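Enquirer: test case, fold it:
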Amino acid sequence: MKPILRPLLLLGLLFTPLAWADAPTRATHPDGAAIASGHQLATQAGMEILAQGGNAFDAAVAVSSTLAVVEPISSGLGGGGFFLLHDAASGKDIMLDARETAPAAATEAAFLDKDGNLDRDRSVNGAWSAGIPGLPAALVELSGKHGKLPLKSSLQPAIRIAREGFPVYARMAKGYQSRREVMERYAGTREVYLRNGKPIAEGDLFRQPELARTLERLADGGFDGFYRGQTGKLLLAGVKQAGGRWTADELAGYTVKARAPIVFNYNDWKITTAPPPSSGGIALASMLQILEGWDIKSMDAAHRTHLVVEAMRRAYRDRTFFLGDPDFVDIPQNVLTSKDYAQGLRATIHPEKATPSDLLSGNPTPLEDDETTHFSIIDQEGNRVGATQTVNLLYGSGLIPKGTGVLLNNEMDDFALKPGTPNAFGVMGYEANAPKAGKRMLSSMTPTFMENADKVVVLGTPGGSRIITMVLLGILGYDQGLGAQQVAALPRYHHQWLPDVIEAESGAFDEGTIKQLQAMGHRIDLPGDSAAGGRGSSHVWGNLQTVEWDRRSNTLSGGSDPRNPVGSAEVR
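Expert: Purely as a prediction, here's the structure:
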């Protein structure tokens, strides 16, 4: 097990003035910090910045930028993300929305071929597939408005690793092979990923000097150091050379949005999570408030799974029709997150029978790809960050504009580019998620906080449309009393309304549970089996990263998904 889990027993516990004499004492802040991320170099980078006197937000800059260097398969400066923040001094929570935006040229018509069909190559590969990146602006915002250290200090670990290099790991090399044909179309990408004409291989030392210089310009110039100046000119030139149409005004006009999180209660937990344009928070509120009407902890596995799946089914149906960029779409958020609405949905669930999805009118749910990354942080002041960032598909668009080292996203495919036509993942979207200039595409990224009288938790994961259900299962795991590493390792299952099938990891259910679920009318898509009408579930999925502060014992712990051999959780 690669995570480093070193719970620290801390002194100085404080009684609250109104507590009963025999009530347990609870610490007001941790005397240490915990970080969990998808790569050990990123976790170490965050700890390095904390040791220099930085807070959780400075550490988040270091972790995020380092992941941009060491996980190009999943995220990067050419992508975007959501950063859920808790400021301990004020007690306030906000979400920084750094989702990519659509260029004005990227209309629905621009993605159709001469016959009026969706041009799939254009929607997922190269310049047309890329939205205006948001991640660099988020790093500037995190440092300037929330951090204690200069941006230049917090970016130093990423700059150093980009310049000096790191060993290529198996997933990175395998992912390159699957996207090699696209990536080698572009001179800028070939310069980074080919060595003497040969592609990167596991164990190679992977250096990115151009990306190091781009990070240095960001460190020196802040926002203008990426979105204007030399980097901006190189990005615009590279997109134009590859046939795309970005403008200098669009690039320089990108803004991070500070949004109010979704907040609701489940049992004795306060849940704080991502609002639109993430679909995750509204879906979580719906699912958990549906489930709150039953004592699922006392049920057998089959009946518990049945009710969880039925809650998933209904939340994902609503996701399709109501959710999009709140700056462009009127979202009935108060209704969708209300207990009354959840109670109405609960009343439609039969405790012993599956509800066929075709009885819930509508059409299939939009997806996003699995290749995303997440990190979770708690610092010694009690500040918290849960961040999920992505470039969408493996290695995004495959395009690196020459001279930048920046691999651009292919998030345009997360829009409904042609309503009613499946995207790269065989699913459809509709008007609420259609592209418009400056609009942000719908996402499933769901960084989340949980807190009650005794515990504080940060969790999140990559996993495309499965992100939301993985976070749901993580919340249910913590509610059942599991620890951080146990939650990170939980087996996973998923239902997204259509296709009408439960997808499950290997070993998620025993044979008895499978038979009971099938007797209730559920179809189950086991790993490698697409006969049930699903996608043919992969053996495992996700990369959950979580940290927990137990205020009774004042101990910190972290959980890093054992499915990812290069991830790590560390407590100091």
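Enquirer: alpha carbons only for contacts and neighbour counts from here, please
Expert: Will do.
Enquirer: just the strands in the stretch 451-572 of the chain please.
Expert: For the stretch 451-572 of the chain, the strands defined by DSSP state E, counting those that start in this stretch cover 455-460, 493-494, 502-504, 524-525, 545-550, 555-560, 568-571.
Enquirer: redo those as JSON lines? Include mean neighbour count and distance to Ala138.
Expert: Output for the strands of the stretch 451-572 of the chain, formatted as JSON lines (neighbours: other C-alpha atoms under 10 Å; distance: least, C-alpha to C-alpha, whole Å):
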{"stretch": "strand 455-460", "mean neighbour count": "26", "distance to Ala138": "18"}
{"stretch": "strand 493-494", "mean neighbour count": "25", "distance to Ala138": "31"}
{"stretch": "strand 502-504", "mean neighbour count": "25", "distance to Ala138": "34"}
{"stretch": "strand 524-525", "mean neighbour count": "24", "distance to Ala138": "38"}
{"stretch": "strand 545-550", "mean neighbour count": "30", "distance to Ala138": "20"}
{"stretch": "strand 555-560", "mean neighbour count": "30", "distance to Ala138": "24"}
{"stretch": "strand 568-571", "mean neighbour count": "28", "distance to Ala138": "23"}
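Enquirer: to compare against the first, here's another:
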Amino acid sequence: MRIAMRKVMLAGFLVSTTLSLAITGCATSGQAADVAAANASPTLTPPGTAIASAHSLATQAGFDIISQGGNAFDAAIAVSAVLSVVEPISSGIGGGGFFLLHDARSGRDVFIDARETAPESATPAEYLDKNGDLDRDRATNGPWSAGIPGLPAALVHLADDYGTLPLATSLAPAIRIARDGFPIYGRLEKGYATRGKVMERYRGTREVFLADGDPPKVGEILRQPDLARTLELLAEHGHDGFYRGEVAGKLLAAVKEEGGRWTAEDLAGYEVRERAPIEFDYRGWRVVTAPPPSSGGVALAEMLQILQPWNLAKLDDAERTHLIVEAMRRAYRDRTIYLGDPDFVEMPIALLTDPDYAAGLRATIHPDKATPSDLLSGQPVPMEDDETTHFSIIDTDGNIVSATQTVNLLYGSGMIAPGTGVLLNNEMDDFALKPGTPNAFGVMGFAANAVEPGKRMLSSMTPTYIASPDQLAVLGAPGGSRIITEVLIGILGYDAGMTAQQVAAEPRIHHQWLPDVISAEPGALDAATVKALNQMGHTVNAGEGTWGNLQTVAWDKRTDELSGGTDPRNPVGEADVVLDTP
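Expert: The predicted model follows:
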């Protein structure tokens, strides 16, 4: 049976895709008997194949590859590449991403780090103006804002090491859609209206988005023949098709034309990294999530382990919110101070994810008084816009991909390299370009995330799954620095017994150490709760708009049923989820 959901109406909103994953679960040490029983029984596999993404063309591309004999990893290449074509506002081969994989045959979890890297020319001084202040324009617009892209290398790596089909087969849907075009939808038009003045500075961007003489409009067909050619070269030559040769030459020329400085060595030297995921236990769940250079997994481990002793469901709204915020405050403080690129920075990961460390942080929480953030030391002790996209795949063998990819802010740097169709990211702003100065998301950074040539900037992207002996749930979201707290609230929802759809729609709060403010969506906190929090010493901004676009799926292994939840906040109009079951 094939179940397809497109343009689903929910609570008055046109909702986006539901992410779909499944994997056999593991339990905590307190459930050793359950684990032993599960290990003695036949291995469970999902009741079909599920693919979900933020655009129907990407989801369909993934199923096209599955139908040709590909596995989840081949399908991931197709989905990622098509999203790179149809979601330039959110991601692209000029950006990077993270891929959390589960290989069913080996039982291995692996994290593919395709984060962008700083070019050789990137030094702190290059991002300061004549007064020594951060040059915000250079940090977020044009060639200086762009790191060396990582996504093309990730697609090659997936094909070479995990897929079963040739890279050219998996990239074929994206090449066709880039060449033939696709209809522009509302978010692309709206985003261009916001970023158009910057984007129109650059010749290559004008050639793509003003090809018909005016800005993109809903319903028009956006064709990208240069991007199709770039993808063809990647399909034919693999890594060298992007990082050397024709495409590399055009990228270098474009960056130079606009005043930037990349080198051939910057491009040719780019490599993805395979890293071990962060894993920890929370109230009977095994949590598998993103390691540095993502800050998400470490922050989740701190927050959830701080909160573990409390039965949050039995607390009133003010008490529960107070404790969650205090956990967020402490985790984001450590994020700011300690975390960065593991190839450059020695980080106390074992300490930060240790339950005893969480217990120490828990002891500093006053039960009914806020801890002012300026009382948490900004010095280390001894020892990322909503414009991101997430997709998820499970195949009938139980292989899993949970992937988040981005170009950072709306349309990245705004700059397309002429002749390539490649829209460059503006991820350099995710470094602490001037230590102690917030980036575009208001996030502070210090030495651990300072810019250095070849270094990967810290990220908040947090592809995650949680598993128990009888249930599996997968979560992922865009949202800049708020991604981590979106995933946290989702996990807490599952632990409280919510359905997948309830988790996706759950109202959100956020605190990131600095600024010392609780951000709350409309309806997340009622007036009485806000008053109680204010009396505790919290500052609450309950008038914010909604944020994020969390997508989740759950597999109940007791009933062998898949269910999904899709976020009603951020309608795209083209989102898609498809489940194929016998």
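Enquirer: returning to that earlier point: make TSV from the strands of the stretch 451-572 of structure 1 and add distance to Val63 of structure 1 to it.
Expert: Formatted as TSV, these follow (distance: least, C-alpha to C-alpha, whole Å):
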stretch	distance to Val63 of structure 1
strand 455-460	15
strand 493-494	29
strand 502-504	31
strand 524-525	36
strand 545-550	13
strand 555-560	15
strand 568-571	12
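Enquirer: distance of the aligned residue in structure 1 for Ile175 of structure 2 from Gly46 of structure 1?
Expert: For Ile175 of structure 2, the aligned position in structure 1 is Ile159, judged by TM-score structural alignment. With distances taken as C-alpha to C-alpha, to the nearest Å, Ile159 of structure 1 is found 13 Å from Gly46 of structure 1.
Enquirer: neighbour-wise, which of the two wins?
Expert: Between Ile159 of structure 1 and Gly46, Gly46 has the larger neighbour count (other C-alpha atoms under 10 Å), namely 32 against 25.
Enquirer: just to revisit the earlier point, now the match of Ile175 of structure 2: closest residue in space that isn't a chain neighbour?
Expert: Sequence neighbours aside, Ala212 is the residue nearest to Ile159 of structure 1 in space, at 4.9 Å (criterion: C-alpha to C-alpha, 6 or more residues apart in numbering).
Enquirer: before we move on, the earlier item: check which helix or strand the match of Ile175 of structure 2 maps to.
Expert: Using DSSP states H and E, Ile159 of structure 1 sits in helix 156-164.
Enquirer: now swap in Asp340 of structure 1 and tell me
Expert: Per DSSP H and E: Asp340 of structure 1 is located in helix 339-346.
Enquirer: what range in structure 1 matches the lengthiest helix in structure 2?
Expert: Counting by DSSP state H, the longest helix found in structure 2 is helix 317-338. Alignment of helix 317-338 of structure 2 against structure 1: residues 301-322, by TM-score structural alignment.
Enquirer: I'd assumed Leu215 was in contact with the match of Ile175 of structure 2.
Expert: Yes. Between Ile159 of structure 1 and Leu215 there is a contact at 6.1 Å, judged by C-alpha atoms under 8 Å.
Enquirer: read off where the next helix or strand after the longest helix of structure 2 ends up in structure 1.
Expert: Next helix or strand after helix 317-338 of structure 2 toward the C-terminus (DSSP H and E): helix 349-352. Using TM-score structural alignment, helix 349-352 of structure 2 lines up with residues 333-336 of structure 1.
Enquirer: also stretch 72-88 of structure 2?
Expert: If you align by TM-score structural alignment, stretch 72-88 of structure 2 falls on residues 56-72 of structure 1.
Enquirer: distance from the helix holding Asp340 of structure 1 to the middle of the chain?
Expert: Averaging C-alpha positions (C-alpha atoms, centre = their mean, to the nearest Å) puts helix 339-346 of structure 1 27 Å from its chain's average.
Enquirer: that helix to helix 301-322, inter-axis angle?
Expert: If you take axes from the mean of the first three to the mean of the last three C-alpha atoms, to 10 degrees, helix 339-346 of structure 1 sits at 120 degrees to helix 301-322.
Enquirer: how big's the offset between helix 339-346 of structure 1 and structure 2?
Expert: By mean C-alpha distance after the TM-score superposition for structure 1, the fitted helix 339-346 of structure 1 averages 0.4 Å away from its aligned residues in structure 2.
Enquirer: helices and strands around the helix or strand that that helix is followed by, which ones?
Expert: Going down the chain from helix 339-346 of structure 1, the next helix or strand is strand 372-378, by DSSP H and E. Counting contacts by 3 or more C-alpha pairs under 8 Å, 6 or more residues apart in numbering; DSSP states H and E, strand 372-378 of structure 1 packs against strand 34-37, helix 56-70, strand 384-390, strand 455-460, strand 545-550.
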